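>>> what's the 3D shape of this:
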Amino acid sequence: VSALPPLFGRLVIIGALGGFLWFSLLWFAGVTSAIALVNVITAIFEEDFNIVRRKGAWIAFAIVFLTGVFVNIEGAMKTKELTDYLDLADFYAGSLLLLVVALIEVIAVLWLWGISESYKEMHKGAFITVPKWYWTIVAGVIAPIYLIVMLVWFTVTGALTAAARPDNIFGWIAVVMLIAMFILGLAINKIALYRRYSREIAGGE
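Next up is the predicted model:
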């Protein structure tokens, strides 16, 4: 993206028009993605916690606002590392936690729920059938091993980078915020699952 402005600048009028259209579409894609993400949180509050949609939307907005406002505050204060909060949040949430959540999903779906049950659920309404041996070996064995190796490697090598170490108060705020959001997310999802599937959980289905 950073190479596009000079490119559009060389094309004069056509470049100006193309740049305007390109970055307008990019902005629109970002806004719609943000709305979609907030809508997921709003839907959880509305469907599983019986909170009015308007109120749930405000709660979701408050959560998103609190997690992102420190980027602007830090930049306005002109600290030593202007992107310390953003770097840490991107490193842990955008990189490290992706591996952690993926590993949790694999363990929960394939090991706790079971290969057979997850295999049946995956093929409900599906047009393409995946061989069960493939699902068992690749998803049940290779995937978790690969994720564990990646997680260990990424943790060891990533911990040595500057992005993994908080250098100022905003870096520590990012660490605390990420831990709090992770715990809050787990709690909300657990409550939502137990409320929606209480009978299945009680019956061991």
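>>> from here on, contacts and neighbour counts on C-alpha atoms
Noted.
>>> check which helices and strands the longest helix anywhere in the chain sits against.
Ordering each helix of the chain by length in residues (DSSP state H) puts helix 12-48 first. Here helix 12-48 touches helix 4-10, helix 53-77, helix 169-196, going by 3 or more CA pairs under 8 Å, 6 or more residues apart in numbering; DSSP states H and E.
>>> can I get those helices in TSV with distance to Ala139?
Below are the helices and strands packed on helix 12-48 laid out as TSV (distance: least, CA to CA, whole Å):
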stretch	distance to Ala139
helix 4-10	39
helix 53-77	33
helix 169-196	23
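>>> just put those helices in TSV and tack on mean neighbour count and distance to Leu86.
TSV is the format used below for the helices and strands packed on helix 12-48 (neighbours: other CA atoms under 10 Å; distance: least, CA to CA, whole Å):
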stretch	mean neighbour count	distance to Leu86
helix 4-10	13	23
helix 53-77	15	6
helix 169-196	15	8
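>>> on that earlier part again, tell me which residues in the longest helix of the chain are buried?
Applying a neighbour-count criterion of 16 or more other CA atoms under 10 Å, one finds 15-16, 19, 38-39, 41-46, 48 buried in helix 12-48.
>>> can you give the distance of it from its chain's centre?
How far helix 12-48 lies from its chain's middle: 16 Å, per CA atoms, centre = their mean, to the nearest Å.
>>> now swap in stretch 195-205 and tell me
Distance of stretch 195-205 from its chain centroid, counting by CA atoms, centre = their mean, is 27 Å.
>>> same question for stretch 46-61.
20 Å.
>>> Proceed likewise with the subsequent sequence, for comparison:
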Amino acid sequence: MQENREQWATKIGFILAAIGSAVGLGNIWRFPYVVYSNGGGAFLIPYLCAIFTAGIPLLILEYGMGHKFKGSTPLSLARANKKFEWIGWWPIISSSVILCYYSMILSWTIKYMTMSFTKAWGQDSNSFFYNDFLKLSDSPLNFGSIVWPILIGIAIIWIINWFICYKGIKSGIEKTSKILLPSLLVIMIIIVLRGITLEGASVGLNILFTPDWDKVKNPQVWIAAYGQVFFSLSIGTGIMMTYSSYLPKKTDINNSAFMTAFANCGFEFLSAIGVFAILGVMATSQGVPMEEVVTGGIGLAFIAFPKVFTIMGVWGNILGVLFFSSLVFAGITSSVSLVEAISSAIIDKFGGERKKVVTYMCLIGFTTSIVFASNAGLYLLDIMDNFINNYGIVVVGLLEAFVMGWIIKPKVIREHTNKISYFKIGKWWDVIIKYVTPTLLTIILVQSLINEFKNPYGGYDLVSLLLYGWAIIALGIIGGLLISKKTWKNSRVDNISSEEIV
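Presented below is the predicted three-dimensional model:
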């Protein structure tokens, strides 16, 4: 085992870094729309069930694995059972792809943050985004040319990622998390406080939180709740096991998992209030029903919000800068965690000094990201993100639960975390890991596959879906299997003694 594995300076540093990883762009632009379209206030019931029966148990599993086996995700799984090392490499490969297109989205947010000072998107934010800013081509297979402002933004993001991870755990990631996360919270509170005091805000909030109890009976709403919790907590991406591997021997793992999940949950609801208050303002000022202005994802951030900022006078400039700053801060804390998960796995497997590995990885990452600065960048993001989230990450979570539930046995992790945690988890956790989580994730996976074959995603042609979707899934599986065949340079896996494992 590595003798000099770096550690977090403080427990709060780890918690903030973990929350920073979980709190990403999806909390701000995905969660509000998911709540709205799945029963409003009634969505709280399946959402909280999902937190307790999937989110927190899986966080305990990943924290416990990383802490007990003291390694990155592939190393932790290899130490648990060498046969399943490849499962640890799959999320690392997926995270590498995510990191490349994530840098493109963050490039957009940086540019829009600067444009907020003058509202440079003009009166037609929709046309500006697709035609003037992205210069979007007519097909995922038509790359066109490089959009230089986007490429420059991508370079800036990779430099930030490199600088933070180059500095290490204590001096880089921990210090950055202690600055960015509180700043993000303050910004979001300002947006919410101003948003709810504007005329029309109550219209948006009423639409958001008015419960539609009939929807609670709909299985699709429950699937949406579990999907949201799973995706928003950075589970199945290789991050949480890696982060927990840097914890000191005596750390309250169980409590840390609860704190991370609830902090992430709280931020999601805070974001939802701010987003729907501002959308209510937009609907009121334009005299249209909320249904016409509500949207999620990229449409919300780069089309709907710029449109409402345009009609808000000076406050539109201020809220625009704050809103896009919040996206930048949320995105950086997440992208840094992806860089760390990938570089830690490489260092563990192949050896090498952190600074060199991070430098080479960021150079390769930036070079790969150039394709996303092309006129087809949005198409590539859309297809890859759908397949990685709906298939890659879900299957990894399912395999983790299966391996720990049926091969390694949950008791191994439960007894380890209970020894060092103030709050003890009982045998109910074993039941969740063995039966509940695998069943729920299987349902989500089957549902996604049925939808995929009934209606191919996004109406894209089969070649594009095979090239940018299914090929990425295959890359994760085949790449994981091939890398797992290589011998470990930096860490002993076989025949390690019980004293070497915490």
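>>> on that earlier part again, closest one of the buried residues of helix 12-48 of structure 1 to Phe91 of structure 1?
Nearest to Phe91 of structure 1 out of the buried residues of helix 12-48 of structure 1 is Val38 (CA to CA; 21.5 Å).
>>> which residues touch the closest one?
57, 60-61, 64 (CA atoms under 8 Å, 6 or more residues apart in numbering).
>>> let's see it at 7 Å
Applying CA atoms under 7 Å, 6 or more residues apart in numbering to Val38 of structure 1 gives the contacts 60-61.
>>> cool, and the one 3 residues further on?
If you count contacts by CA under 7 Å, 6+ apart, Ile41 of structure 1 has them with Ala60.
>>> translate it into the numbering of structure 2.
Under the alignment by TM-score structural alignment, Ile41 of structure 1 pairs with Ile342 in structure 2.
>>> for its match, give its distance to Val336 of structure 2.
To Val336 of structure 2, Ile342 of structure 2 is 10 Å away according to CA to CA, to the nearest Å.
>>> can you check Asn255 of structure 2 too?
In this view, Asn255 of structure 2 and Val336 of structure 2 are 24 Å apart by CA to CA.
>>> cool, Gly299 of structure 2 as well?
From Gly299 of structure 2 across to Val336 of structure 2, the span is 25 Å (CA to CA).
>>> how close does Phe28 of structure 1 get to Ile14 of structure 1?
Taking CA to CA as the measure, Phe28 of structure 1 falls 21 Å from Ile14 of structure 1.
>>> what's the answer for Ile73 of structure 1, then?
Relative to Ile14 of structure 1, Ile73 of structure 1 is positioned 37 Å away (CA to CA).
>>> how about Thr67 of structure 1, what does it touch?
Listed by CA under 7 Å, 6+ apart, the contact set of Thr67 of structure 1 reads Met177.
>>> now swap in Glu46 of structure 1 and tell me
When contacts are counted by CA under 7 Å, 6+ apart, Glu46 of structure 1 touches 52-53, 56.
>>> could the buried residues of helix 12-48 of structure 1 be laid out in CSV, adding distance to Arg199 of structure 1?
Output for those, formatted as CSV (distance: CA to CA, whole Å):
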residue, distance to Arg199 of structure 1
Gly15, 60
Ala16, 59
Gly19, 55
Val38, 29
Asn39, 27
Ile41, 24
Thr42, 24
Ala43, 21
Ile44, 19
Phe45, 20
Glu46, 20
Asp48, 15
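>>> secondary structure element for Asp167 of structure 1?
Using DSSP states H and E, Asp167 of structure 1 is not contained in any helix or strand.
>>> the longest helix of structure 1 vs structure 2, average offset?
Comparison of helix 12-48 of structure 1 with structure 2 after fitting gives an average deviation of 1.8 Å (mean CA distance after the TM-score superposition for structure 1).
>>> and the angle for that helix with helix 169-196?
Calculated by axes from the mean of the first three to the mean of the last three CA atoms, to 10 degrees, helix 12-48 of structure 1 forms an angle of 50 degrees with helix 169-196.
>>> tilt between helix 12-48 of structure 1 and helix 53-77?
Using the same axes, to 10 degrees: helix 12-48 of structure 1 against helix 53-77 is 130 degrees.
>>> Glu117 of structure 1: which of the helices and strands packed on helix 12-48 of structure 1 is closest?
Closest approach to Glu117 of structure 1 among the helices and strands packed on helix 12-48 of structure 1 (CA to CA): helix 169-196, 17.6 Å.
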